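> with the sequence up front, the predicted model follows.
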Amino acid sequence: MLDEVAFDVERGKIREFAAATRAEDPVHTDAEAARAAGFPDVPATATHVVVAGHHRDQRGFVDRLGLAFERVVVGSVRWTYLRPLCGGDSLRGVRRVADDVRKRGLRFVTLETDYLDASGECAVRVREVLIERGER
């Protein structure tokens, strides 16, 4: 395990993400509309788990990986939802290194984070690739 983070899926944050991403479906802002659509509460937008970054020591995990922070870029991010996240959910994100390879002077570190709900079931899996550019 590389690191762990815990946070609640807050209705106010869902509303902010809906506005920022221009998600116009009222299920993200109106609990009644969400219930009518079959959700237990307002569902989060697709990229909601990026909130975890506000609760993590981003510099710390980069240092633990031995990466030069100033040379790191995000190569890709993929979200796999096993169930919708809804207001009131509590999540615990457990991140691990899935792969770490060097190619053509670059280092590619693939991270996987499982966001577990209160029952311990994985609700969302995030796979991201960090690329450390070589020194000039």
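Now that the structure is in, tell me what you want to look at.

> all contacts plus neighbour counts: C-alpha atoms, from now on.
Will do.

> just the helices in this protein please.
11-20, 31-36, 58-64 (DSSP state H).

> check contacts around Pro43.
Contacts for Pro43 (CA atoms under 8 Å, 6 or more residues apart in numbering) come out as Ile14, Val27, His28, Ala34, Pro84, Leu85, Cys86, Gly87.

> any figure for the gap between it and Gly75?
For Pro43, the distance to Gly75 equals 28 Å [CA to CA, to the nearest Å].

> do Arg22 as well
24 Å.

> where exactly do the strands run in this structure?
For the chain, the strands defined by DSSP state E occupy 3-8, 72-81, 90-103, 106-116, 122-132.

> also this one, for the comparison:
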Amino acid sequence: MSTEPDCRVGLEVAPWSYQVGREKIREFARVLGHREAWYYDREAARAAGFRDVVAPPLFAVVYGRWMEPLIMEPALGVDYRRMLHGAQEFSFGAPVCSGDVVTTTARLDGVSTKKDLTFFELSSVSLVQSEAGTALASEGRWTMIVRGGRE
């Protein structure tokens, strides 16, 4: 595997924000098969200690937009049609609830190649702004693989 230095490592794109909606949380929870009332009912969520209907932790893929703003950055030269999702992992902080605004920043941490595959290592930090203030919502680590190398 080649690990030659890449001048794009460290590249960050402008942060993006996502307004969390109650119905989007409900749809996401339903698709994942969650049955807990706090994903659907505001009063149940409040009774459980949340500010409003709470998003499942993996809702991070929604407000993180699958890192699209960074992946689509022209400087990376990624042919999106040849990209494979390699891996992702999250660490979670404060709960994200309906009405919150989540702002995500992303960065390219590494690029390596093996045969005709290019591996992009990415990271993200998402902060949740709510009436309670600003807190870490999640940190993500992502691996995207592009078949056929880079453009």
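Cool, the structure landed. It should be emphasised that the depicted structure is a prediction, and the values quoted were computed from it without experimental measurement.

> on that earlier part again, and the contacts of Pro43 of structure 1, which of them are buried?
Among these, the ones that count as buried by 16 or more other CA atoms under 10 Å are Ile14, Val27, His28, Ala34, Leu85, Cys86, Gly87.

> need these in JSON lines (columns: distance to Leu111 of structure 1).
Formatted as JSON lines, these follow (distance: CA to CA, whole Å):
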{"residue": "Ile14", "distance to Leu111 of structure 1": "25"}
{"residue": "Val27", "distance to Leu111 of structure 1": "31"}
{"residue": "His28", "distance to Leu111 of structure 1": "29"}
{"residue": "Ala34", "distance to Leu111 of structure 1": "32"}
{"residue": "Leu85", "distance to Leu111 of structure 1": "21"}
{"residue": "Cys86", "distance to Leu111 of structure 1": "24"}
{"residue": "Gly87", "distance to Leu111 of structure 1": "26"}
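
> which one among those gets closest to Leu130 of structure 1?
Leu85 (25.3 Å; CA to CA).

> counterpart of that closest one in structure 2?
Matched by TM-score structural alignment, Leu85 of structure 1 corresponds to Val96 in structure 2.

> residues contacting that match?
Applying CA under 8 Å, 6+ apart to Val96 of structure 2 gives the contacts Val20, Val54, Ala55, Val128, Ala137.

> before we move on, back to that, for Gly60 of structure 1, find the nearest of the strands of structure 1.
Counting by CA to CA, Gly60 of structure 1 lies closest to strand 3-8 out of the strands of structure 1; the figure is 9.4 Å.

> after superposition, how close is that closest one to structure 2?
Its matched residues in structure 2 lie on average 1.7 Å from strand 3-8 of structure 1 after superposition (mean CA distance after the TM-score superposition for structure 1).

> list the buried residues for that strand?
Within strand 3-8 of structure 1, the residues that count as buried by 16+ other CA under 10 Å are Asp3, Glu4, Val5, Phe7, Asp8.

> which residue in structure 2 lines up with the third one?
This points to Val5 of structure 1. In structure 2, Val5 of structure 1 lands on Trp16 (TM-score structural alignment).

> quick check, its match in contact with Thr103.
Yes - with contact defined as CA atoms under 8 Å, Trp16 of structure 2 reaches Thr103; the gap is 5.5 Å.
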